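In: model this:
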Amino acid sequence: MPASSPSAPVQDARFGLDRHLHLSEPLPLASGQSLAALDIGYETLGTLAPDARNAILICHALTGDQHVGAPNPRTGKPGWWDRLVGPGKPIDPARHFIICANVLGGCSGTSGPGSIDPATGQPYGMRFPVITVADMVAVQARLLDHLGIQQLHAVVGGSMGGMQALAWAVHHPERVRAVIAIATTARHSAQNIAFHEVGRQAIMADPRWRGGDYPPDDGPADGLAVARMAAHVTYLSEQGLTERFGRRLQDRDALGFGFDAEFQIESYLRHQGLRFTQRFDANSYLYITRAMDYFDLAQPHDGLLAPAFVPAARAGVRFALVSFTTDWLYPTAETKRIVRALHAAGAPTSFVEIDSPHGHDSFLLDAPEMNRIIAGFLAHNG
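Out: You can find the predicted model right below:
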């Protein structure tokens, strides 16, 4: 087991433990580079069973963090998936030992471009090595080693978290009994990559980006806000936008014939962009979006997806996949592609498409049907 030095955990008033782990053993990366040492910010909820067989790993999406179920100790806001995770909910700390770690490249306690490079004593910035989703999973595997967990009851994630969940089954099939992948994909499409590139260029075009070497209090906030606005549109749906905003004006009765936020949707997007800059690092956004763009489970198999899942099928991993009718970022057609590949590989798989007007973000919103599906799947997985 790698040398480690965890800091004292912070006990949340309800049930969460906010933790930090430092590992001094080098981490090899898919790029061929390595990190000399590794920090991991993570949260745990519940109690690990004596046989360690009740552990559930939850993987967060692009802009998430480790605070999945308990209130964020820094902001006081509820956990980002507290509709699914918590007492009496499908993933319940009374039954499960729940782990969620900030991803590699992130900005909430895990090594990323804002971390200090031990070789220079300065933040890595763009000298941080380029990472992949597989690298994120490798970090999570090291965390589980530290926690003494050899096999997960389940790994669960939506969006980029779903990519990590699928990657767990591909890269560590013997360590996973079940996978729940929601609103996700097995590869990033050209359209997905295009939207990310718009966001990255907005950040890098901001004069305050400074080639990635910006002070913490004077980063490329304008570019990051635009990147967030562009991405946030992809998380919604035309139906949801029309129902919520339509063409209604913001705090006015008539057109102003200018370029202020005249429409409610404009005001909403500007608010989302500004709020995002207060909690997320611009360089982390560059690195994590690039990792998502590289994601393609079929690539090592000449573009065939089924062979990627054969080891998981042989290991007896069970899969549940969920998509949403109005998700055009990772549409149901892509989920069905994964389901067909899993069936071809011989993996036991269930799939449900849920009717929702809320687009890609449906998995984060109130979704009773999704909760019922997850609760039933976990109960059956025993």
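
In: okay, CA-based contacts and neighbour counts for the rest of this
Out: Noted.

In: and the nearest residue to residue 48 once chain neighbours are set aside, what is it in contact with?
Out: In this structure, residue 48 finds its nearest non-sequential neighbour in residue 97, 5.0 Å apart by C-alpha to C-alpha, 6 or more residues apart in numbering. Applying C-alpha atoms under 8 Å, 6 or more residues apart in numbering, we find residue 97 in contact with 44, 45, 46, 47, 48, 49, 54, 55, 56.

In: please give me the structure for this one as well, since I'd like to look at both together:
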Amino acid sequence: MAYLAEQGTLHRTPIGDFPTEAGATVVGAEIAYRRFGEFRGTAYANNVLVVEHALTGDSDAATWWDGLIGPGLALDTDRWCVICTNALGGCNGSTGPSSPHPEGGAWGSRFPALSIRDLVEAERKFLETLGIYHVHGIIGGSMGGARTLEWSLMYPTYLNAACVIAVSARASAWQIGIQSAQISAIIRDPDWHDGDYYDICRGPVTGLAAARRIAHLTYRGEMEIDERFGTIAQQGENPLGAYRRPDQRFAVDSYLDYQGIKLVERFDAGAYVALTEALNRHDSGRGRGGMNKALYSSAVPTMLVGVDTDILYPFHQQEHLSRNLGNLLGLYKVVSPVGHDAFLTETRQMDRILRMFINKTTDGAEPTDGFGHDPEGVWAI
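Out: Model prediction:
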């Protein structure tokens, strides 16, 4: 019998000392989670859907995926028990750099580097602590998509199906470069203090805001940004003066400043570094005979979703996954000027895709063989 927290409330579950893939240990680790909908079934046959959040997301999936999780919605909580954890290394309840260290103070620089596989392994330990040894499906986008893909490769008998959204089989050199630039912006801030700023100051807020500016440009589409802002000056400011001044901005600069401020108010810089580093280490082929061999070995029926204007994880990366996955449910395209974030903002399209995922994984439909899949067969939703 699974023992779950009250619906919608944040709850922390101890998982004990957690050894990382690279050989370090997170002592006394905890995983925070929320659940939406009633659990039905047993430890091995139940109605659980696990939803994996993106880099700066959290366990409150019903909020950041508003319109998709709830009674009568695509992930219908009258039917399904939706569980969403906060990833290990985060700052929204699970153990991370800002958490208290057993020997005093915050973990800070003592917190080890993590991989995507570590995040999955911690989540598996969490589920088993709850008394859940199998789930119906796992769904995730961006970093959550990387976690979902790894779930299907690490523990293929643990889930009936996977929905992998807006991510690649491994981090590309471009992704590592752009993500490392974000880390660099944070750790070069004088208030970083080698990650041990928690008892000294507010932290590297300038560096974190700069990192978010860089990241946000990869989350949104080039056409959308240009159509919204073009070369317009911020109201009351003049970026075309005789000398450059930081308080005289283009409208797009003001927008990016705002995005940086919003993140600083809700997220920890140490967690941002830890989880971004985990994304840099994402490689489904590592230790498995190479990427394509690993993908073709997958026995889990897997639906793939991409965005046509995604700069961070271009659609060709989901096409590559579709050609090599051993058990493909289908490849679907979200058409939107928004870019990578479209899987969060295009509710109508994602509603149809998630309903198809549920239908395909509950009506006995035969998945197609992903090897040699024709990209011309992609569905545009």
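
In: now, which of the contacts of residue 97 of the first structure lie within strands?
Out: Those of those mapping onto strands are 44, 45, 55, 56, per DSSP state E.

In: And what about residue 84 of the second structure, helix, strand or coil?
Out: Secondary structure, DSSP: H, G, I helix; E, B strand; the rest coil: residue 84 of the second structure is strand.

In: I figured it was touching residue 57, is that so?
Out: No: using C-alpha atoms under 8 Å, residue 84 of the second structure makes no contact with residue 57, being 10.3 Å away.

In: Looking at those two, which is more packed in?
Out: More neighbours surround residue 84 than the other of residue 84 of the second structure and residue 57, with 25 against 19 (other C-alpha atoms under 10 Å).

In: Looking for the alignment partner of the more buried one in the first structure.
Out: Matched to the first structure by TM-score structural alignment, residue 84 of the second structure sits across from residue 100.

In: distance of its match from residue 226 of the first structure?
Out: From residue 100 of the first structure over to residue 226 of the first structure the distance is 28 Å, taken as C-alpha to C-alpha, to the nearest Å.

In: Over to residue 344 of the first structure?
Out: Between residue 344 of the first structure and residue 226 of the first structure the computed distance is 42 Å (C-alpha to C-alpha).

In: Could you do residue 158 of the first structure as well?
Out: Distance of residue 158 of the first structure to residue 226 of the first structure, computed by C-alpha to C-alpha: 24 Å.

In: try residue 171 of the first structure
Out: Between residue 171 of the first structure and residue 226 of the first structure the distance is 35 Å, computed by C-alpha to C-alpha.

In: coming back round to it: quick one, which of residue 344 and residue 226 of the first structure is more surrounded?
Out: Shown here are residue 344 of the first structure and residue 226; by other C-alpha under 10 Å, residue 226 has more neighbours (23 against 15).

In: which SSE is that one in?
Out: helix 221-235 (DSSP states H and E).

In: in that helix, what counts as buried?
Out: Neighbour counts using 16 or more other C-alpha atoms under 10 Å place 221-231, 233-235 of helix 221-235 of the first structure among the buried residues.

In: What of stretch 233-252 of the first structure?
Out: Of all the residues in stretch 233-252 of the first structure, those buried under the rule 16+ other C-alpha under 10 Å are 233, 234, 235, 236, 237, 238, 241, 249, 250.

In: got it, and stretch 213-222 of the first structure?
Out: Within stretch 213-222 of the first structure, the residues scored as buried using 16+ other C-alpha under 10 Å are 213, 214, 219, 220, 221, 222.

In: Quick check: the last one touching residue 206?
Out: Yes: proximity of residue 222 of the first structure to residue 206 meets the contact threshold set by C-alpha under 8 Å, at 6.7 Å.

In: corresponding residues in the first structure for stretch 203-219 of the second structure?
Out: Using TM-score structural alignment, stretch 203-219 of the second structure lines up with residues 219-235 of the first structure.

In: and the matching stretch, how far from the chain's centre?
Out: Here stretch 219-235 of the first structure is found 17 Å from its chain centre; the criterion is C-alpha atoms, centre = their mean, to the nearest Å.

In: same question, stretch 137-148 of the second structure
Out: 6 Å.

In: ok, now stretch 141-155 of the second structure?
Out: How far stretch 141-155 of the second structure lies from its chain's middle: 9 Å, per C-alpha atoms, centre = their mean.

In: start and end residues in the first structure for that stretch, please.
Out: Mapping stretch 141-155 of the second structure onto the first structure (TM-score structural alignment) gives residues 158-172.

In: which residues are contacting the matching stretch?
Out: Residues outside stretch 158-172 of the first structure that contact it (C-alpha under 8 Å, 6+ apart) are 58-62, 133-134, 136-137, 155-157, 176, 179-186, 292, 295, 297, 308-309, 311-312, 317, 330, 363.
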